[in-house]
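*Asks:* Next come a sequence and a model predicted from it.
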Amino acid sequence: MGRRAARWRVHEGAARPGPWRRGRVLAALSALTALLLLVPGLVPNTPGRLGSLLESFLPWLGLAVVPLLTLAVLRRSALALVAVVLPVAAWAYAFGGLLLPAADPGPRDLVVVQHNVSDVNDDPAGTARALAARGADLIALEELVPEALPAYETGLAARYPFHEVRGTVGIWSRHPLTGTRAVDIKPESIEGPWSRGLRAVARTPHGEVAVYVAHLPSFRLGAGGLGTARRDESARLLGRALDAETTGPVIVLGDFNATVDDRGIAPLTSRLNVPKRGFAFSFPASFPLARIDQVMAREATVGRVRTLPATGSDHLPVTARVTLD
């Protein structure tokens, strides 16, 4: 009986996989996570715009490392532990640069602020004071409703003598503005009045700069997936307007209802420089998960983007230093 038990134990030990053979599924999941971090475009956008959904929260995919590492330790799998290095390296490659310090200010810099002030903001005067205190060269605002507009005009007037509003978007500037006009980014399926884009030329000490302010349509997550068709159409229309722009450099500010990784706004990110420093998650203000408030530029470099303290809006303001080429 003793010899049989010994033979059984030997047999059992021989059948148990070693640390380099255990955890193959965990290792495969780590490799898949790394692949998605580097090439999210592998996830198709149909059905339900799954690709855009992944790209909207892509930096957070790195948190998958925590359960992968925990399970690898519990499984005592050397293979899975080594494989966890893959998504860590992929995240560092894709987003590590955003953590680097900003470049030193230059002589051809403009400081800009972008803020969706919310159409239900119960303290527009306080929001205006907070934004004015930042001392930016340009302030772009969205969701300007008629009843709140006077509060912004009054609160910003002392430091920003030049401003233009078209529909529900506006630009406030320390420098003269010329050539202001509405930009038609209205999706075909929207009926009735809808004006969410403007263009102006700021006459800065460094020369003329074309400034665009835009508020792309919001999306909804429902049973059919991510509803971004209107937003994507609006992005295409804005991209065409930028193609026709002859003044340079160009600064584009706005609530795009999309992150810079989202393929839905590729008509903009393919034409414009995006920030290379800073995450600046701006929405929702109570627990920011994504930066959908954007600062982009052409013939200019967008420096570190960062959020400002909360106002009465459900978005956080974002600010960046733009260096003109």
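*Replies:* Arrived safely, thanks for sending.
*Asks:* Could you use CA atoms for every contact and neighbour count after this?
*Replies:* Noted.
*Asks:* element containing residue 134, please.
*Replies:* Under the criterion DSSP states H and E, no helix or strand holds residue 134.
*Asks:* Tell me how far stretch 73-89 lies from the chain's centre.
*Replies:* With CA atoms, centre = their mean, to the nearest Å as the basis, stretch 73-89 stands 30 Å off its chain's centre.
*Asks:* my bad, should have said stretch 16-23
*Replies:* 41 Å.
*Asks:* ok, residue 223 - how many residues close by?
*Replies:* If you count neighbours by other CA atoms under 10 Å, residue 223 ends up with 8.
*Asks:* ugh, wrong one, residue 45
*Replies:* Residues lying near residue 45 (other CA under 10 Å) number 17.
*Asks:* and the residue nearest to it when sequence neighbours are not counted, what does it touch?
*Replies:* Closest residue in space to residue 45, ignoring its immediate chain neighbours: residue 51 at 4.6 Å, by CA to CA, 6 or more residues apart in numbering. Residue 51 sits next to 40, 41, 42, 43, 44, 45, 262, 263 when contact means CA atoms under 8 Å, 6 or more residues apart in numbering.
*Asks:* For residue 52, see how far away the last one is.
*Replies:* Translated: residue 263. Counting by CA to CA, to the nearest Å, the gap from residue 263 to residue 52 is 6 Å.
*Asks:* which of these two has more neighbours?
*Replies:* The residue with more neighbours, out of residue 263 and residue 52, is residue 52; 26 against 22, by other CA under 10 Å.
*Asks:* how about the nearest residue to that one once chain neighbours are set aside, what does it touch?
*Replies:* Ranked by CA to CA, 6+ apart and with sequence neighbours excluded, the top spatial neighbour of residue 52 is residue 262, at 5.2 Å. For residue 262, the contact set (CA under 8 Å, 6+ apart) comprises 51, 52, 53, 55, 56.
*Asks:* okay, pairing it with this:
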Amino acid sequence: MTGAEQGQRMLRPDTSETGRAGAETRRAAIRRALRVAVRPGPWRRGPVLAALAALLGLFMLLHAKIPNRVGNVGGLVETFLPWFGLLVPALLAGALWRRSASAVAALLVPIVVWLHLFGGLLSDKSRPGGDLTVASHNVGAANPDPARTARDLVASGADVLALEELTERARVMYEKELARAYAYHTVLGTVGLWSRFPLSDVRPVDVQTDYGPLAATRPAEARMSYARALRATVATKHGPLAVYVAHLGSARVNPRAGFWTVHRDRNADALGKAIAAERNERVVLLGDLNGTMDDRAFAGLTSRMRSTQDAAGDGFGFTWPARFPVARIDQILVRGVEPVNSRVLPATGSDHLPIAAGINW
């Protein structure tokens, strides 16, 4: 082979290698084009997330339709209903990760429903003043310092103060510490009422508390010691005010019974009937009701009375447990008077937070 032929061979491209590389490039381009063609667009991505978002909205909107027949599930959902809004950020994060426009759009359903149910609680509706300040506190049977709790409650400036879960030993301490601020008081069983104004027509309210199978055979004095609700008339400067103090039965969650509220629901029904029969047009209910006002079990009360927190509060006003409140189970409900403010007071030695509200005639 001559030198010229060798030079021409060196300059001639290797057609076989070039052909293979070109074919591979073309195949890669075709594969990319096919992937783009079959890849779902942003409105077709995340159908599961979109469905979950829509179901969450319907779940919150139709919470009253959730049956209670098995484990009282409906009541449990309603007790913690506001917290279901936390699922919205989780679903939003998934929608953004999947770049799903349909899921983001579907999230408008639970957002609108949540705002419809609870948006009114996000604004501060409280106003200063009030003709009368009322307060309520489950002081806790295990409270290590009743005297300090009493002094803290006096500092709240309440004109009428209701206490629940009083023990015989702690009762003496509360009576001593509250005597200077409140000239009038009454205690029936485990609930008590202290007032700067005279009290009259004090009587227990039969909320059908579970005294046991032989309750009807017990003498009145013995049944009185088990009283968990009372009614009194407070002679305010503006006129008589009927005040109810109640501590309803407990609610429990356990694997066998689910959300167990048998006694509480029975108590709530009886209390609702008692208030419905109340002749005084101005009524205040103070107490630990062991449930939120979203729970259908309290329909007999909420259909006749207003929650001061809903009407004149700032936020949800959660009261239990005191270390990390997740539910408002302590309530101030009114009828015939106008709530102007509602607030949660600083923690005491109890596992509940105290609450107070200002009301106008």
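*Replies:* Noted; the coordinates are in hand. Remember, it's a predicted structure, so these values are computed and weren't measured experimentally.
*Asks:* circling back: so which of the contacts of residue 262 of structure 1 belong to helices?
*Replies:* 51, 52, 53, 55, 56 (DSSP state H).
*Asks:* can those residues go into a markdown table with extra columns for distance to residue 99 of structure 1?
*Replies:* Output for those, formatted as a markdown table (distance: CA to CA, whole Å):
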| residue | distance to residue 99 of structure 1 |
| --- | --- |
| 51 | 25 |
| 52 | 24 |
| 53 | 23 |
| 55 | 19 |
| 56 | 19 |
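*Asks:* ok so, going back, if I line the two up, what does the residue nearest to residue 45 of structure 1 land on in structure 2?
*Replies:* Aligning on TM-score structural alignment places residue 51 of structure 1 opposite residue 74 in structure 2.
*Asks:* Please tell me how far the equivalent of residue 84 of structure 1 over in structure 2 sits from residue 76 of structure 2.
*Replies:* Applying TM-score structural alignment, one finds that residue 84 of structure 1 aligns to residue 107 in structure 2. Going from residue 107 of structure 2 to residue 76 of structure 2 by CA to CA gives 24 Å.
*Asks:* what range in structure 2 does the helix or strand where residue 29 of structure 1 lies sit on?
*Replies:* Element membership for residue 29 of structure 1 (DSSP H and E) is helix 24-38. Here helix 24-38 of structure 1 aligns to structure 2 at residues 47-61, judged by TM-score structural alignment.
*Asks:* quick one: the matching stretch to structure 1 mean distance?
*Replies:* Following the fit onto structure 1, the mean deviation recorded for stretch 47-61 of structure 2 is 2.0 Å by mean CA distance after the TM-score superposition for structure 1.
*Asks:* hmm, back to that, which one's more surrounded, residue 107 and residue 76 of structure 2?
*Replies:* residue 107 (24 against 21).
*Asks:* got a list of what the closest residue to the more buried one other than its chain neighbours touches?
*Replies:* Spatial nearest neighbour of residue 107 of structure 2, excluding adjacent residues (CA to CA, 6+ apart): residue 53 at 5.2 Å. If you count contacts by CA under 8 Å, 6+ apart, residue 53 of structure 2 has them with 88, 91, 103, 106, 107, 109, 110.
*Asks:* which residues in structure 2 form strands?
*Replies:* Along structure 2, counting by DSSP state E, strands occupy 132-138, 160-164, 184-188, 191-195, 199-204, 229-236, 239-247, 252-254, 258-260, 283-288, 306-307, 330-335, 338-344, 355-360.
*Asks:* quick one: the fifth one to structure 1 mean distance?
*Replies:* Mean deviation of strand 199-204 of structure 2 from its aligned counterpart in structure 1 after superposition (mean CA distance after the TM-score superposition for structure 1): 0.4 Å.
*Asks:* buried residues in that strand?
*Replies:* Neighbour-count burial for strand 199-204 of structure 2 flags 199, 202, 204 (criterion: 16 or more other CA atoms under 10 Å).
*Asks:* how about it, which residues of structure 1 does it hit?
*Replies:* Aligned by TM-score structural alignment, strand 199-204 of structure 2 corresponds to residues 177-182 of structure 1.
*Asks:* ok, now the shortest one?
*Replies:* When strand 306-307 of structure 2 is aligned against structure 1 using TM-score structural alignment, it corresponds to residues 273-274.
*Asks:* just the longest one next, same as before
*Replies:* Mapped onto structure 1 with TM-score structural alignment as the criterion, strand 239-247 of structure 2 occupies residues 207-215.
*Asks:* Contacts for that stretch, please.
*Replies:* 140-142, 169-171, 196-203, 247-257.
*Asks:* Ok, stretch 61-70 of structure 1 next?
*Replies:* If you take CA under 8 Å, 6+ apart as the criterion, stretch 61-70 of structure 1 is touched by 26, 29, 30, 33, 37, 80, 81, 84, 87, 88, 91.
*Asks:* does the last one really touch residue 59, like I thought?
*Replies:* The reference is to residue 91 of structure 1. Yes. If you go by CA atoms under 8 Å, residue 91 of structure 1 and residue 59 touch, sitting 7.4 Å apart.
*Asks:* which neighbours do those two share?
*Replies:* Contacts common to residue 91 of structure 1 and residue 59, judged by CA under 8 Å, 6+ apart, are residue 37.
*Asks:* Looking at the two, which is more packed in?
*Replies:* residue 91 (22 against 17).
*Asks:* Report the contact partners of the more buried one.
*Replies:* By CA under 8 Å, 6+ apart, residue 91 of structure 1 lies in contact with 34, 37, 38, 59, 62.
*Asks:* cool, and residue 37 of structure 1?
*Replies:* Contact partners of residue 37 of structure 1, counting by CA under 8 Å, 6+ apart, are 58, 59, 61, 62, 87, 90, 91, 94.
*Asks:* residues near the fifth one, how many?
*Replies:* Counted with other CA under 10 Å, the neighbours of residue 87 of structure 1 add up to 26.
*Asks:* again, but for the last one
*Replies:* Neighbours of residue 94 of structure 1 under the rule other CA under 10 Å: 14.
*Asks:* likewise the first one?
*Replies:* Residue 58 of structure 1 is surrounded by 21 other residues when neighbours are defined as other CA under 10 Å.
*Asks:* do the same with the fourth one
*Replies:* Taking other CA under 10 Å as the neighbour definition, residue 62 of structure 1 ends up with a count of 19.
*Asks:* To which residue of structure 2 is it aligned?
*Replies:* Applying TM-score structural alignment, one finds that residue 62 of structure 1 aligns to residue 85 in structure 2.
*Asks:* Distance of that match relative to residue 104 of structure 2?
*Replies:* Look at residue 85 of structure 2 and residue 104 of structure 2: by CA to CA, they are 15 Å apart.
*Asks:* Kindly report the same for residue 242 of structure 2.
*Replies:* 51 Å.
*Asks:* Alright, I will stop here.
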